[in-house]
Structures are given as structure tokens and as C-alpha cells.
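Student: structural data only, the sequence is not supplied:
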């Protein structure tokens, strides 16, 4: 019995710390959509970070088609270029995608309804941040540092880091960080992006006058609810 317990503990540790790319292969399951190949450039999201590297995220339209489409739309509008990771908790997650940089902002597009699915919040999972309303995801997202399975089916996992997780690990910590890591550029791989070049990040997008977030009726510059990943437990 002790030997089995030691084996189980070792197996769990290996799953938690194994390279992300080694964990993404899934068997086909009856009743589920088939995921795109991890080589499908239409579903590879590239984030060039100011900490010195490119992160490749495998998007999963098979389980979160609306959120994946939102990511592609905003990326092709250069929405994410220059935005910071504004909330980064060691051992938990890095949150970004807010043009205001304080957790209260979003795009001018309507909110995305929840697409809670079977994908777990393991290391490298990419999930949609939201306010208390399950249907309030918009542009913000978070990348998980360590497994947080208590978040499963409460937040929409829409992708997984398959390369460059070391650059995610290097994102500056803080709430907010004193010197936040920025997304220099974001690309969809199918759009033939240039090779990664470590250059200074552009200034974040300026929203100008306060705007009303879609579906909230609240000026974004005043009292809009934060789109947040959950608290670490």
C-alpha cells in the first residue's frame, strides 16, 4: 500500500512538472469535437514578450470557439500589442489583456458567453478572465503557472502553452508589478509573422475618454467591474 502511495505521488509530481508540450496529446473521445493539430498555424497564438522570448499557445476552437475567435479578432487588430501583465501571482497565474492595465478594461466588442469545458487548469493552461458574471469574458486572459484544478468548469480554458513556457515563468510578479512585462506583439501564426526580435514594447493603447463596456452600462474609466482570475487558494 505504501509502495502504491509513493508511485501515485511520483506520478502526480511528474504530471505537474513535465514539459507542457508533453502533456497536450489527447485521445479522441466519443462525443467530443476533434482538437486541431498542434501544427495548425490557424490555431497557434504567438506572444512576443518584453522579457525576451516568444510564447506559442495552442488555441482550442473545439471547446471554446467564441473565445478563440475573439482572440484571433483582437490579435489581428493589434489590440494586444503593448499591453502589460497587470496581475501576476507567483505559483498561480499571470493575467493580461487589459488596455487599462488595472483589471477593469476590455475591448469595445461584446462580452463572450461562458464556454466552460473539460480542459483542466494545469500548468500552461490559458483561460479567459471574467468578472462575477460567468458571461463577462472579453479580452483579458490568464496563464497558469501551477495546476489549479479547483478552477475547472468555472473559467473558460481556450488554449495551452506548447512552447516558451520559460518566458511565461519570467513574467514580472506583482499586483500590479513595479516593472510589468509587456506583450510586445501578438500574432496568429498563419499570418506569417516575422521572427522574434527582442525590442522595446510600444506604449499601451490609450482609451482616451471613458467608454462604456459592452453589456455593463458602466463607464470603463470610472467604476467598471474588474475582469479577474480567481484568488489563489
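Tutor: Right, received. Where do you want to start? Just so it is clear, the model here is predicted, and its values are computed rather than measured. Numbering: from 1, shown residues only.
Student: please count neighbours and contacts with C-alpha atoms only from this point.
Tutor: Fine.
Student: next, residue 160: secondary structure please.
Tutor: strand (DSSP: H, G, I helix; E, B strand; the rest coil).
Student: ok, and the closest non-adjacent residue to it?
Tutor: residue 125 (4.5 Å; Cα to Cα, 6 or more residues apart in numbering).
Student: can you give me the neighbour number for the one you found?
Tutor: 26 (other Cα atoms under 10 Å).
Student: for it, what are its contacts?
Tutor: Neighbouring residues of residue 125 by Cα atoms under 8 Å, 6 or more residues apart in numbering: 143-144, 157-161.
Student: what about whichever strand or helix holds residue 10, distance to the chain center?
Tutor: Assessed by DSSP states H and E, residue 10 sits inside helix 2-17. Centroid separation for helix 2-17 versus its chain: 28 Å, with Cα atoms, centre = their mean, to the nearest Å.
Student: so what touches that helix?
Tutor: By Cα under 8 Å, 6+ apart, the residues outside helix 2-17 that reach it are 23, 122-123, 146-147.
Student: closest to residue 165 among these?
Tutor: residue 123 (9.1 Å; Cα to Cα).
Student: who are the contact partners of the closest one?
Tutor: Residue 123 is in contact with 16-17, 20, 144-147, counting by Cα under 8 Å, 6+ apart.
Student: do I have it right that residue 163 meets residue 55?
Tutor: Yes. Counting by Cα atoms under 8 Å, residue 163 touches residue 55, with 5.8 Å between them.
Student: which one's more surrounded, the two?
Tutor: Looking at residue 163 and residue 55 with other Cα under 10 Å, you find the greater number of neighbours at residue 55, namely 22 against 18.
Student: hey, where'd the helices end up in this structure?
Tutor: Assigned helices in the chain, in chain order: 2-17, 65-76, 165-169 (criterion: DSSP state H).
Student: number of nearby residues for residue 173?
Tutor: Residue 173 has 20 neighbours, counted by other Cα under 10 Å.
Student: meant to ask about residue 68, not that
Tutor: By other Cα under 10 Å, neighbour count at residue 68 equals 20.
Student: any idea how far the closest residue to it other than its chain neighbours is from residue 42?
Tutor: Nearest residue to residue 68, sequence neighbours excluded (Cα to Cα, 6+ apart): residue 61, at 5.7 Å. Distance, residue 61 to residue 42, by Cα to Cα, to the nearest Å: 10 Å.
Student: putting a second one here so we can go through both:
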């Protein structure tokens, strides 16, 4: 890991997923996610929407896809960065400036999302743990984030 301050360690039940943060693409989103991780916001939160060949979505404390944090929503930081396997991007409603705490990790190419969702990171290692998450919308027994920490604090 090159920069511990811009690396997340997301521990799932099956093992660690190391995510390189991209403040060069989305500085506001990266700061927001690090703040939430440092508060323990993501600890125990499930992946409530896991679609094979597409993506795994989590980050909603209610587990329904309708919740978020008590922090204000984020202004979109769209980029040309492609949505490909391992890319971490923010979920949002139809309002481009509605991202809050929910995010998704792409299983495969999802280039139709390019320039419409904010890419904030990519999986460096542990993608096999994302691949192994229970599938469904929602999964019958959803996989959960045991903990999410900034590597500099771990």
C-alpha cells in the first residue's frame, strides 16, 4: 500500500479488502468516506444489493437502500474514470448531488455508469471477498462489513 492515509481496509467476514482511495478524482468524497470510516459508521453495515456480473452495493445503516449518514449529501465529483472491475463508486438517487454513505463496487465492466457516478477508489486486493458476497436484492443473509478503517489508523 503506497499511502496509508488514502487506503481503506474493509474487513468482511471472509477477509480483508484493500481499497486505494482516489482524492485526485473525488477529494470531497474521499474525505467524507474517511470521516465515516473513522467514526465506525460502516462497521456492521450489510451489502443490501448484490447483482452478479454488475456490482455489490452497501453503506446503508438501515440495510434497505434508503438510508444514509447524518452528514450532508455530497456534491457530485464525476470524472471520466471508467467503471470497471474493482472500481468503488458512490450510489445516489436520481439527483446527481445526493450521494451520502452508500457505495458500490463493480464486479465487471459497467461503463454505462461512466461520468454519472462519482468514482472514489479501487480495490487493490481482496476482490475475491467481494465476489463471494451473498447475491440478491436484498440477499437472504447479506454479507456485512465487519469493520472499515483508514490504513493510517489501523
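Tutor: Received it, and whenever you're ready, just let me know what you need. All figures in this text were calculated on a predicted structure; none of them were measured in a lab.
Student: show me where structure 2 has its strands.
Tutor: 7-12, 15-21, 47-51, 55-58, 87-90, 103-106, 119-125, 145-150 (DSSP state E).
Student: mind listing residues that contact the third one?
Tutor: With contact meaning Cα under 8 Å, 6+ apart, strand 47-51 of structure 2 is reached by 56-60, 63-65, 133-139, 142-145.
Student: for the buried ones among the residues you listed, write the corresponding PyMOL selection.
Tutor: Remark: buried members of the contacts of strand 47-51 of structure 2, expressed as a PyMOL selection using 16 or more other Cα atoms under 10 Å:
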select buried, resi 56+57+58+59+60+63+65+133+134+135+136+137+138+139+142+143+144+145
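Student: and residue 80 of structure 2, what's its match in structure 1?
Tutor: Matched to structure 1 by TM-score structural alignment, residue 80 of structure 2 sits across from residue 118.
Student: contact partners for its match?
Tutor: 152-153.
Student: switch the cut-off to 7 Å
Tutor: Residues near residue 118 of structure 1 by Cα atoms under 7 Å, 6 or more residues apart in numbering: residue 153.
Student: just among the contacts of residue 125 of structure 1, which is most surrounded?
Tutor: residue 157 (32 neighbours).
Student: tally of neighbours for residue 2 of structure 1?
Tutor: 7.
Student: that one and residue 134 of structure 1, how far apart?
Tutor: Note on residue 2 of structure 1: its distance to residue 134 of structure 1, by Cα to Cα, is 42 Å.
Student: how about residue 143 of structure 1?
Tutor: Per Cα to Cα, residue 143 of structure 1 is found 18 Å from residue 134 of structure 1.
Student: from residue 49 of structure 2, how far out is the aligned partner of residue 176 of structure 1 in structure 2?
Tutor: Using TM-score structural alignment as the criterion, residue 176 of structure 1 maps onto residue 138 of structure 2. Per Cα to Cα, residue 138 of structure 2 is found 5 Å from residue 49 of structure 2.
Student: what sits closest to the aligned partner of residue 188 of structure 1 in structure 2 if chain neighbours are left out?
Tutor: Superposed on structure 2 with TM-score structural alignment, residue 188 of structure 1 falls opposite residue 150. Closest residue to residue 150 of structure 2 apart from its sequence neighbours, by Cα to Cα, 6+ apart: residue 8 at 4.6 Å.
Student: ok, whatever residue of structure 1 lines up with the one you found - how many residues close by?
Tutor: Using TM-score structural alignment, the partner of residue 8 of structure 2 in structure 1 is residue 45. When neighbours are defined as other Cα under 10 Å, residue 45 of structure 1 has 23 of them.
Student: related to what we said a few turns ago, how about the strands of structure 2, which one is nearest residue 32 of structure 2?
Tutor: strand 119-125 (10.4 Å).
Student: among the contacts of helix 2-17 of structure 1, which one sits closest to residue 80 of structure 1?
Tutor: Using Cα to Cα, residue 123 comes nearest to residue 80 of structure 1 of those, at 22.3 Å.
Student: tell me which residue is most central in structure 2.
Tutor: The structure's structure 2 has its C-alpha centroid closest to residue 103; by Cα atoms, centre = their mean the separation is 3.7 Å.
Student: do you know how far the counterpart of that residue in structure 1 is from residue 57 of structure 1?
Tutor: Residue 103 of structure 2 maps onto residue 141 in structure 1, with residues paired by TM-score structural alignment. According to Cα to Cα, residue 141 of structure 1 and residue 57 of structure 1 sit 12 Å apart.
Student: pretty sure residue 158 of structure 1 contacts residue 121?
Tutor: No. Using Cα atoms under 7 Å, residue 158 of structure 1 is not in contact with residue 121, being 10.4 Å away.
Student: tell me how many other residues surround the closest residue to residue 182 of structure 1 other than its chain neighbours.
Tutor: Leaving aside its chain neighbours, residue 182 of structure 1 sits nearest to residue 84 (4.2 Å; criterion: Cα to Cα, 6+ apart). Neighbours of residue 84 of structure 1 under the rule other Cα under 10 Å: 30.
Student: could you check which residue of structure 2 pairs with residue 84 of structure 1?
Tutor: Aligned against structure 2 by TM-score structural alignment, residue 84 of structure 1 finds its counterpart in residue 46.
Student: pull the distance from stretch 73-81 of structure 2 to the chain's centre.
Tutor: The chain centre lies 14 Å from the centre of stretch 73-81 of structure 2; the measure is Cα atoms, centre = their mean.
Student: good, wrapping up.
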